[in-house]
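A.B. asks: no sequence on this one, just coordinates:
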């Protein structure tokens, strides 16, 4: 091999293919469906399906989410027909390890929200 063949590519030559790839990546990402249905999109869907204004749909969704949160805070189970069930479960105290130092720490008992998917939804996924 000659010295010229061993010579690494220049930065300008190396960055050109990367620049082309970045120009097409946003276009491909924009064409793909969003992976998250946010509050605004969900409000739009509710407004369309229930024949409500966006303001009324947002108020209805907010009231429903407040009701779910207050029920969970009260320790109740919340069933969402066709979607699943939300429930509050107690967690026991346990010993954990701090990742940075490998120091053993005590994690206190607490509560968490669990979700069980409805069987109909699970079958149709």
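C.D. replies: Received the coordinates, thanks. Remember, it's a predicted structure, so these values are computed and weren't measured experimentally.
A.B. asks: drop to CA atoms for contacts and neighbour counts, all remaining ones
C.D. replies: Fine.
A.B. asks: now do the same end-to-end measure for stretch 109-125.
C.D. replies: For stretch 109-125, the separation between the terminal residues is 34 Å (Cα to Cα, to the nearest Å).
A.B. asks: now what about it, what contacts it?
C.D. replies: The contact list for stretch 109-125 (Cα atoms under 8 Å, 6 or more residues apart in numbering) reads 72, 81-94.
A.B. asks: dropping in the other structure now:
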């Protein structure tokens, strides 16, 4: 029979953390699709709905080109391309069992030299 630990009777109040505005925290970590659409709408004369359609169309064109095996170059940003991966032997985590990983494809990205220099 195992002993149970005694239940806690008193709890400490949670320490108050200074709350950062959600928009500020999101701006420093990641630019999501919604924020990208907002930026396109503010920098052009498009409505948010039109900007959303434009961003969706651009992303779909990039994905379709990659599915077709083409590389996509975005001036000042970089180049996306599809690369083949060879079949290889791997190890399953936890069991250390040797497994065969089949050949496949992956999307590769090479940053533009102008962007790299600006960072």
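C.D. replies: Arrived safely. The structure displayed is predicted, hence computed values, not measured ones.
A.B. asks: Would you mind reporting the TM-score between them?
C.D. replies: Aligned and superposed, the two chains score 0.84 in TM-score terms (TM-score structural alignment, normalised by the length of the second structure); 109 aligned residues with a Cα RMSD of 1.7 Å.
A.B. asks: picking up where we left off before, tell me which of the contacts of stretch 109-125 of the first structure fall in helices.
C.D. replies: residue 72 (DSSP state H).
A.B. asks: which of the contacts of stretch 109-125 of the first structure are buried?
C.D. replies: Burial of the contacts of stretch 109-125 of the first structure was assessed by neighbour count (16 or more other Cα atoms under 10 Å); the buried members are 72, 84, 86-88.
A.B. asks: show me where the first structure has helices.
C.D. replies: Going by DSSP H, the first structure shows helices at 3-6, 11-31, 39-50, 54-73, 119-124.
A.B. asks: Please convert the ones you listed to JSON lines, extending it with distance to residue 109 of the first structure.
C.D. replies: Converted to JSON lines, the helices of the first structure look like this (distance: least, Cα to Cα, whole Å):
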{"stretch": "helix 3-6", "distance to residue 109 of the first structure": "62"}
{"stretch": "helix 11-31", "distance to residue 109 of the first structure": "42"}
{"stretch": "helix 39-50", "distance to residue 109 of the first structure": "32"}
{"stretch": "helix 54-73", "distance to residue 109 of the first structure": "16"}
{"stretch": "helix 119-124", "distance to residue 109 of the first structure": "31"}
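A.B. asks: For residue 103 of the first structure, find the nearest of these.
C.D. replies: Comparison of the helices of the first structure against residue 103 of the first structure by Cα to Cα identifies helix 54-73 as nearest, at 32.9 Å.
A.B. asks: superposed on the second structure, where does the closest one end up, distance-wise?
C.D. replies: When the second structure is overlaid, helix 54-73 of the first structure sits 0.4 Å from its aligned residues on average, using mean Cα distance after the TM-score superposition for the first structure.
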